[in-house]
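In: Okay, here's the prediction I keep looking at, along with the sequence it came from:
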Amino acid sequence: MKTGEWKSRFQKPWIIAGPCSAESEEQLLKTTKAVSALGVEVIRAGVWKPRTRPNSFEGIGLKALEWIQNIKKEVNVKFITEVASAQHVELALKHDLDMVWLGARTTVNPFTVQEIADALKGSYLPVLIKNPVNPDLALWMGAIERIANADLHEIGAIHRGFSSFRKSKYRNEPVWQIPIELKANFPHIPLICDPSHIGGNRDMIYDISQKALDMGYDGLMIETHPDPDNALSDSKQQITPERLDEIKGKLKIRQTTSDNVLFKTRLEELRNKIDSVDHDLIETLSIRMKLIEQIGEYKKKNNVTIFQLERWNEIIRTRPRWAEALDLRKDFIEEIYKQIHSESLRNQTEILNKQKP
């Protein structure tokens, strides 16, 4: 997949800011002028708002596109909005939008993504693609590939977090490993973090933003509104332009590497030690799985069910406790053992269903 180096046009970190929704021309102009004065080159503004339930504010639509056209004559900025259908694309192109993004609910549907890709073909419009609602890397990659196959090369990805059934401090769980894997597959496209949607709370925006930049993200998309508490959508996660300025000033921009010889030597030593420890970890896991296979055979011989609730409760109670005694986070170890347990059940299921030759 060919993608241009268009991200080099923007100063890193590339910050996109603006309201969740364009609510009035006055509100949009006020926000645009305020964030533009902070050096923000691209303004986000929701025109169509896909809502989970009906009877909520669903955006202004066509009228808001006309506001954007008027504002661009007055302020030298670019505008980006979400498109969720081929009709949205046609209207965005007609009203001179500079960029568009595909939302999480759109990315999850390959049919819709393909229709949008077909509508964009020949336009050369930059497209940013948000991760799908659920943690599915293949769907995210597929959406990027469909847009690329429409001869569009100015493509970026937006990480806005994933829905989860678990109780969490986040509105959408970041699941950082998925965007890292996406970056490994598509290293040349910009990766933008949307801390507003990940946190769902304006107080979390700085911490999430800093973590994203520390992990090598290319930019941030931050919802900004002149009066967040009275916003018509996502009021809790929007910030004022003044707060955006504070966050921009606090963010630390780190190098991807260092030319310091001592640093490189020491880093190599530590990585070699990690490689050795990882080898031991994998050997230990292999030994554990062989023991699981023996247990599976023993259960099959005695006609016993695979899943044993009491044993699982014992494991999930004791292992995190052991970890805490060694200064490891309880939640971290719980997640590891859930994955180990899932693989153990899979192995035992294969043994139970294996037919004698």
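Out: It's in. Numbering: from 1, shown residues only.
In: Please make it C-alpha for all contacts and neighbour counts, starting now.
Out: Fine.
In: and after the one helix or strand Gln87 maps to, which helix or strand comes next?
Out: Using DSSP states H and E, the element containing Gln87 is helix 86-94. As assigned by DSSP H and E, the chain's next helix or strand after helix 86-94 is strand 99-102.
In: another one to put next to it:
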Amino acid sequence: MHNLNIQPITLPGLELKRPIIISGPCSAETEEQVMTTAKELAAQGVKIFRAGIWKPRTRPGAFEGVGTVGLPWLKRVKEETGMFVGVEVATAHHVYEAVKFGIDLVWIGARTSANPFAVQEVADAIKGMDIPVLIKNPVNPDLELWIGAIERINRAGITQIAAIHRGFSSYDQSEFRNHPQWQIPIELRRRIPELPIITDPSHIAGNRELLEEISQEAMDLNFDGLIIESHTCPDKAWSDAKQQITPVRLKEIIDNLVLRRPKIGDTPRVTLDELRKKIDLLDDQLLDLLKERMNISEAIGKYKYDNKITILQTRRYDEIMNNRRDRGSQRGLDEEFITRIFESIHEESIHRQNEIMNKATTKK
């Protein structure tokens, strides 16, 4: 648990109910594009408009946003639609410019949250202001770095804070642009239960076909909202065209969401408790089996030491992984899930054998 002062996000005159919906184009391109998209979103009932003004791109030459020239467009969105507006900030200059033009909320992007110096610069700039700050997870799957960014903003006196879960970069091939790794935001919720979590299906998916599925999973996990990129003409967007949708399609996704109860009612409680007891029993059995397996790993480590055999046996490791994946698939278990489990088991087994080797060597 962390000693943070987190208060609910409030916007004047707007009652924020779950799911909080934030939408708008990946990039503000032209004043006409911004206004058209905003008016279409407002017509669909969206109350919070987002647009990228400064865009950190992977390589130079890509469209990096229109910059400060786009902020008056967002001011016009507020005036003509009554929507609240938000932008991404990465430097002190961005913060000062955004506040000068009446931006209602800001978020810190994934590349910025990965750099404590950059987060601290934003924190120092925003100190003393009364504005909600949303913090995206770092590009890499590092929960402590994410929490560190949250702590830096909170220590600057900002209490209206939310986390944005936008997935994590991975070298592995996947259907996702950024793998969701749901266990990381789940652990964040466990550690800081009062912190709102908003999922970013657009950056997780990287394509519009997966948006509805990811949005529903976020709701099933009882997260608080969604930030989804929308554009009046997605296929002609200047950045991230494949992951943007029209405001009409956004409304369809929102309407299709099934919002399950966050708390368990009295009626199904007995059945659920019984199922949970079974899980507890099975978990105890799993732990006993893992302990027994590690005991055998230690015995193998002793044998390898006595017989001058190296710890890592690549052929045996490949054999285990291929065999366990196949056997897991035969039981209806996901191959990626089985791979992660046995990679962790193998890592711990190697660690145990290393300890055996080092102790034996030290005694000589």
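Out: Great, that's in hand. Keep in mind the model is a prediction, meaning the values are calculated, not measured.
In: And Asn358 of the second structure, how close does it get to Gln216 of the second structure?
Out: 49 Å (Cα to Cα, to the nearest Å).
In: And these two? Which one has more around it.
Out: Gln216 (19 against 12; other Cα atoms under 10 Å).
In: Looking for the alignment partner of that one in the first structure.
Out: With TM-score structural alignment defining the correspondence, Gln216 of the second structure maps onto Gln210 in the first structure.
In: got a list of what the nearest residue to that match once chain neighbours are set aside touches?
Out: Excluding the flanking residues, the one nearest Gln210 of the first structure by Cα to Cα, 6 or more residues apart in numbering is Leu251, at 6.1 Å. When contacts are counted by Cα atoms under 8 Å, 6 or more residues apart in numbering, Leu251 of the first structure touches 206, 209-210.
In: From those, pick the one nearest Ser163 of the first structure.
Out: Ser209 (19.1 Å; Cα to Cα).
In: show me where the stretch 101-250 of the second structure has helices.
Out: Here the stretch 101-250 of the second structure has its helices, by DSSP state H, counting those that start in this stretch, at 110-113, 116-126, 143-155, 183-191, 201-205, 211-220, 247-256.
In: and among these, the most buried is which?
Out: Among the helices of the stretch 101-250 of the second structure, ranked by average contacts under mean count of other Cα atoms under 10 Å, first place goes to helix 201-205 (a mean of 27).
In: What's the average distance for that helix when superposed on the first structure?
Out: Compared with the first structure after fitting, helix 201-205 of the second structure deviates on average by 0.3 Å (mean Cα distance after the TM-score superposition for the first structure).
In: what's the closest of the contacts of Leu251 of the first structure to Asp118 of the first structure?
Out: Ser209 (33.5 Å).
In: Looking at the first structure, which helix is longest?
Out: helix 261-301 (DSSP state H).
In: What's Thr106 of the first structure aligned with over in the second structure?
Out: Thr106 of the first structure maps onto Thr112 in the second structure, by TM-score structural alignment.
In: I'd say that match and Ala118 touch.
Out: Yes: with contact defined as Cα atoms under 8 Å, Thr112 of the second structure reaches Ala118; the gap is 6.0 Å.
In: Next, show the common contact partners of the two.
Out: Taking Cα under 8 Å, 6+ apart as the criterion, Thr112 of the second structure and Ala118 both touch Ala90.
In: Tell me which residue of the second structure matches up with Lys301 of the first structure.
Out: In the second structure, the residue paired with Lys301 of the first structure is Asp306, using TM-score structural alignment.
In: number of nearby residues for that match?
Out: Look at Asp306 of the second structure: counted by other Cα under 10 Å, it has 11 neighbours.
In: for the one 10 residues further on, same thing?
Out: By the measure other Cα under 10 Å, the count of residues near Arg316 of the second structure is 9.
In: for it, helix, strand, or coil?
Out: Here Arg316 of the second structure is helix, with the state taken from DSSP: H, G, I helix; E, B strand; the rest coil.
In: Show me what Arg166 of the second structure aligns to in the first structure.
Out: In the first structure, Arg166 of the second structure lands on Arg160 (TM-score structural alignment).
In: if I look at its match, how far off is Gln11 of the first structure?
Out: Distance from Arg160 of the first structure to Gln11 of the first structure, by Cα to Cα: 21 Å.
In: Compare those two and say which is more crowded by neighbours.
Out: Between Arg160 of the first structure and Gln11, Arg160 has the larger neighbour count (other Cα under 10 Å), namely 27 against 13.
In: Apart from its chain neighbours, what residue comes closest to that one?
Out: Nearest one to Arg160 of the first structure, counting by Cα to Cα, 6+ apart, is Asp194 at 4.8 Å.
In: which residues does the one you found contact?
Out: Contacts of Asp194 of the first structure (Cα under 8 Å, 6+ apart): 158-161, 220-222.
In: Can you give me the distance of the residue mapped onto it from the second structure to Glu194 of the second structure?
Out: When the second structure is aligned by TM-score structural alignment, Asp194 of the first structure is paired with Asp200. Distance of Asp200 of the second structure to Glu194 of the second structure, computed by Cα to Cα: 19 Å.
In: Was I right to think Gly103 of the first structure contacts Val83?
Out: Yes: Gly103 of the first structure is in contact with Val83 according to Cα under 8 Å; the separation is 7.4 Å.
In: More neighbours: which of those two?
Out: Val83 (25 against 22).
In: The more buried one -> the second structure?
Out: In the second structure, the residue matched to Val83 of the first structure (TM-score structural alignment) is Val89.
In: got a list of what the spatially closest residue to that match that is not a sequence neighbour touches?
Out: Distance criterion Cα to Cα, 6+ apart; nearest residue to Val89 of the second structure, sequence neighbours excluded, is Ile108 at 5.6 Å. Neighbouring residues of Ile108 of the second structure by Cα under 8 Å, 6+ apart: 88-90, 119, 133-136.
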